[in-house]
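Peer 1: quick one, fold the following:
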Amino acid sequence: MQFSHKFLSRRVGIWIMVVLLVWMSQGLGTKAYADQVPLSKSKATWLWDTSLISTDNGRTEILQFALSQQVGRIFLQVNPDVANDAYRSFISTAAANGIAVHALDGAPQWALPENRQKITDLVNWVKAYNASVAANERFAGIQVDIEPYLLPQWSTDQNTVVLYWQQSLKYFNDLVKKDTALTTAAAVPFWLDSITLAGGSGTLSEAIMPLLDETAIMSYRDSGQEVVQLAANELATGDRLGKMVWVGVETNPAPDTPFITFYEEGKAAMNNQLALIDGLLKDRPSYAGIAVHDYAGWRSLKN
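Peer 2: The predicted structure is shown next:
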């Protein structure tokens, strides 16, 4: 049977359209990537509402969004009430799409010696979970978000709280590294380099960064240039120590300090500033990428 070139072209065109429609209807192929500015490093984000991974739709929506935004790392808060099967499905699907999932938890009280059991419980839970699942279903690391400067004691006895914070982070890292190769990290504010340790033995950021594999700097501003400036000292310390540094930006509303977030500017403006940040930092050895706080706020940004 003979076909005209016109008929063949039509058949081929229809076939291509059908294949594309099928691909777009399946799993993670539903998001477009054309509007994203390619960055030299993948992004990270924090996911605090762990219940979102409890359903197939929830997991798919998160990972679709992550892929569309070039996210290569998700810091997922540990919630023991969420079924292990949900973690397994979420982490394995993320891994299959090039996204690493790291466990996340913390509170200001965790810096105090009497609450060190909280760190132990987190680390032991992650280790037990990882030991019970397949390699592609495991957390790749643990990040703590402690922020003890929110404690009343920070105002009355800062030196002691600073010491306790360092001790808690060392305890955390030592416990993790005792029998695993998990990455250890902490989220920290940009101003730690302004705190001089008792005795003048350096800054708090210089003391904390050697204790961990990575830090995520909360360098929150709505200007890429300012974000880079706020993280400059930590990046320099990371370069010197061989430690990785995530540069953080905020997306949630902050009515009293709108200059720290992209909530008012929206996604397009933020993407432009992220490209600026990446261009300025891409050659720094310590630059791990940009961490966006957080998934819920990011997803809710206006276009």
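Peer 1: CA only for contacts and neighbour counts going forward, please
Peer 2: OK.
Peer 1: just the helices from this structure, written as ranges.
Peer 2: 5-25, 56-68, 84-96, 116-131, 153-156, 158-177, 204-208, 224-241, 267-281, 295-300 (DSSP state H).
Peer 1: report all helices and strands that the first one contacts.
Peer 2: Same thing as helix 5-25. Judged by 3 or more CA pairs under 8 Å, 6 or more residues apart in numbering; DSSP states H and E, helix 5-25 is in contact with no other helix or strand.
Peer 1: got JSON lines for the helices of the chain, with mean neighbour count and distance to residue 50 too?
Peer 2: Formatted as JSON lines, the helices of the chain follow (neighbours: other CA atoms under 10 Å; distance: least, CA to CA, whole Å):
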{"stretch": "helix 5-25", "mean neighbour count": "12", "distance to residue 50": "26"}
{"stretch": "helix 56-68", "mean neighbour count": "18", "distance to residue 50": "10"}
{"stretch": "helix 84-96", "mean neighbour count": "19", "distance to residue 50": "9"}
{"stretch": "helix 116-131", "mean neighbour count": "16", "distance to residue 50": "14"}
{"stretch": "helix 153-156", "mean neighbour count": "12", "distance to residue 50": "30"}
{"stretch": "helix 158-177", "mean neighbour count": "18", "distance to residue 50": "22"}
{"stretch": "helix 204-208", "mean neighbour count": "20", "distance to residue 50": "28"}
{"stretch": "helix 224-241", "mean neighbour count": "19", "distance to residue 50": "28"}
{"stretch": "helix 267-281", "mean neighbour count": "18", "distance to residue 50": "24"}
{"stretch": "helix 295-300", "mean neighbour count": "18", "distance to residue 50": "11"}
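Peer 1: export the ones you listed to JSON lines and tack on distance to residue 252?
Peer 2: Output for the helices of the chain, formatted as JSON lines (distance: least, CA to CA, whole Å):
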{"stretch": "helix 5-25", "distance to residue 252": "30"}
{"stretch": "helix 56-68", "distance to residue 252": "17"}
{"stretch": "helix 84-96", "distance to residue 252": "24"}
{"stretch": "helix 116-131", "distance to residue 252": "26"}
{"stretch": "helix 153-156", "distance to residue 252": "25"}
{"stretch": "helix 158-177", "distance to residue 252": "27"}
{"stretch": "helix 204-208", "distance to residue 252": "25"}
{"stretch": "helix 224-241", "distance to residue 252": "16"}
{"stretch": "helix 267-281", "distance to residue 252": "12"}
{"stretch": "helix 295-300", "distance to residue 252": "5"}
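Peer 1: please provide the structure for the following sequence as well, for comparison with the first:
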Amino acid sequence: MSAPAHAAFLHLCPAQSAPSGVPSAKARGADGKELRFVVTGAAALPGCRSLALGAAQVETLHVLGADATPTPTILLQGEARDGSFAVSEQTLVPEGDGQPSKPASMPLRTNLLDRMQVRAYGVEERVQARLDQGRLRIDCRAGSRPAGVLLTGPWTIPRLRAQLVARHSGKGQFTWQAADAAGAARESALDMGQLSAKGGAGSTRLALPAALDRGNWRHFVLACPAAGGSLALDSLVLEPDAPDAAPRSTWIWDRSAWLERGEELLDWAARERIGELFIVVPLEQGRIKDPELLSAFVRRAGQRGIGISAVEGDPHMVLPGERAATAARARAYAAYNAAAEPAARLKSIQFDIEPYLLPEHVLPAARLDAEYVATLAALREAAGGMPLEFVVPFWWGERQALLDGLARHADAVSVMDYRTDPEQILAFAIPFLDWGAASGKRVRIALEAGPLPFETQRRYRRAPIGAASDMLLFTIEGQQVAVLLRQPLAHPRALPYQLIDSRPIDGSATSFHKNKDALRALLPRLEADFGAWPGFAGIALHEWR
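Peer 2: Sure, this is the predicted structure:
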């Protein structure tokens, strides 16, 4: 609904006294009470703080959050309906801060020389090296002092089981080493093996040293023999070791599928090579509602090599007021497992909480990490020794407080790596796969196969103060609200933003719903890569059935 084109006023009101039928957005005050921004044609409303907007045509209101820091570029994504724009997601795009970007992970199965740099070393200056179009040529004269080349690249080395494969020709025995930041500071390196060039083409596999700090890798060292020699390095590839087998899994949200049509579900799972099902299990008065039915289904599934886990999920579970009830659900599953014979036990409890879906007025972003970790701790205590798994978004790979909490309390995570581009899928998976390898946790990579709503993404860019703009950002009593306009308007108290572009989001970059055959073809390739990481627990397919 749009406010009139004549004089409009922005009000911040107690929720119970805010008028309905006008553009509005919820907020929460410092005292925890619910507030509401509204736009009306009235200059004042009882009990509200009011601000004159001028002759504004307001499309919608969106609360950024009291603790949000507005950036020069803001992305708003949502659904255009009924002549308005319902914002479902905001992204405050960070600007470059002058700090170097975090290195990417060293790519797999590709010639690293294409992106590496070479530098010769040695006081005798007996080395000539040339790196061109992905091929390295080294000529070394004889000498008594150490000499060779350093190969650097813009990466860290992932924590998978892998080897460097060097394809080469030439003459002489060259030593290959690797250095991390600490080693480079000491001008020392760890041995990886020898490249023995005997004229013809050859291939050498080089094991990464166990003592190498892969996250702080600095360079490889290729040391010349004292007698001199020449080497043509045609390619250098990080090759994953043979993968460990890991089951595919999927979620079954319809509880009647296992309660009423269990054999049909298991037949389907077997055809699809699904090794684990996450099912919704009804609870009643703090216990499993139908333990005999669950026990029978778990046994039948186990006879067919299919594990069964219970899944729970609601963003409100993260809130302090819901924590006791959430923990009680975990205790109910733990009690069932404790009483069941081994063949009837659930493999785990999975919690798909997704607290970031709560609006800012319910859970301020500044509290999210602490409340989530507190919920993890409560669930860990309630579940006892029963395995706990948590569903997390891929972008939590940079949230250290959350990763530390998961390392303390979780047995496994399922990472919502909802992309369709294979390179993006791998790039977003690696931080969690590395985390799992370092922390000893199991990591499942989840892909989306279900339908997604058609949405629009708008990009707003900060304009000069006082400029007529498409979005005005106001701060009232510590609350930040964006007023989206149908016609540009200037306001002396606003931080103005201009609409730069708008593009449709049809879900094709996020879900395989329209091309499940492509996902079927991609799965073996992903499993071959992911399976080289210790702790990889398989690929989970959302909305596969």
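Peer 1: hmm, back to that, nearest to residue 41 of structure 1, of the helices of structure 1?
Peer 2: Comparison of the helices of structure 1 against residue 41 of structure 1 by CA to CA identifies helix 267-281 as nearest, at 7.6 Å.
Peer 1: report all helices and strands that the closest one contacts.
Peer 2: Partner elements for helix 267-281 of structure 1 (3+ CA pairs under 8 Å, 6+ apart): helix 224-241, strand 287-293.
Peer 1: which strand runs longest in structure 2?
Peer 2: Identified as the longest strand of structure 2 according to DSSP state E is strand 162-180.
Peer 1: so where is it in structure 1?
Peer 2: Across structure 1, nothing matches strand 162-180 of structure 2 (TM-score structural alignment).
Peer 1: and the residue mapped onto residue 233 of structure 1 from structure 2, how far is that from residue 388 of structure 2?
Peer 2: Under the alignment by TM-score structural alignment, residue 233 of structure 1 pairs with residue 431 in structure 2. Using CA to CA, to the nearest Å, residue 431 of structure 2 is found at 20 Å from residue 388 of structure 2.
Peer 1: just residue 249 of structure 2 next, same as before
Peer 2: 16 Å.
Peer 1: more neighbours, the two?
Peer 2: residue 249 (27 against 22; other CA atoms under 10 Å).
Peer 1: residue contacts, that one?
Peer 2: Each residue near residue 249 of structure 2 by CA atoms under 8 Å, 6 or more residues apart in numbering is listed here: 274, 275, 276, 277, 278, 538, 539, 540, 541.
Peer 1: for those, which ones persist in structure 1?
Peer 2: Counting by both residues aligned by TM-score structural alignment, their matches' CA atoms under 8 Å, these that remain in contact in structure 1 are 274, 275, 276, 277, 278, 538, 539, 540, 541.
Peer 1: distance to residue 377 of structure 2 and neighbour count for these - can I get that in a markdown table?
Peer 2: Output for these, formatted as a markdown table (distance: CA to CA, whole Å; neighbours: other CA atoms under 10 Å):
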| residue | distance to residue 377 of structure 2 | neighbour count |
| --- | --- | --- |
| 274 | 31 | 20 |
| 275 | 29 | 22 |
| 276 | 26 | 22 |
| 277 | 25 | 23 |
| 278 | 22 | 22 |
| 538 | 25 | 24 |
| 539 | 26 | 24 |
| 540 | 25 | 26 |
| 541 | 27 | 21 |
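Peer 1: so where in structure 1 does whichever strand or helix holds residue 50 of structure 2 end up aligned?
Peer 2: Taking DSSP states H and E as the definition, one finds residue 50 of structure 2 inside strand 49-55. Under TM-score structural alignment, strand 49-55 of structure 2 corresponds to no residues of structure 1.
Peer 1: re earlier: so which of the helices of structure 1 gets nearest residue 105 of structure 1?
Peer 2: When the helices of structure 1 are compared (using CA to CA), the closest one is helix 116-131, at 7.5 Å.
Peer 1: which strands and helices sit next to the closest one?
Peer 2: Checking 3+ CA pairs under 8 Å, 6+ apart, helix 116-131 of structure 1 ends up next to helix 158-177.
Peer 1: try it again with 10 Å
Peer 2: Where contact means 3 or more CA pairs under 10 Å, 6 or more residues apart in numbering; DSSP states H and E, helix 116-131 of structure 1 is packed against helix 84-96, strand 100-105, strand 141-144, helix 158-177.
Peer 1: out of those, flag the one nearest residue 15 of structure 1.
Peer 2: Going by CA to CA, the one of these nearest residue 15 of structure 1 is helix 84-96, 27.6 Å.
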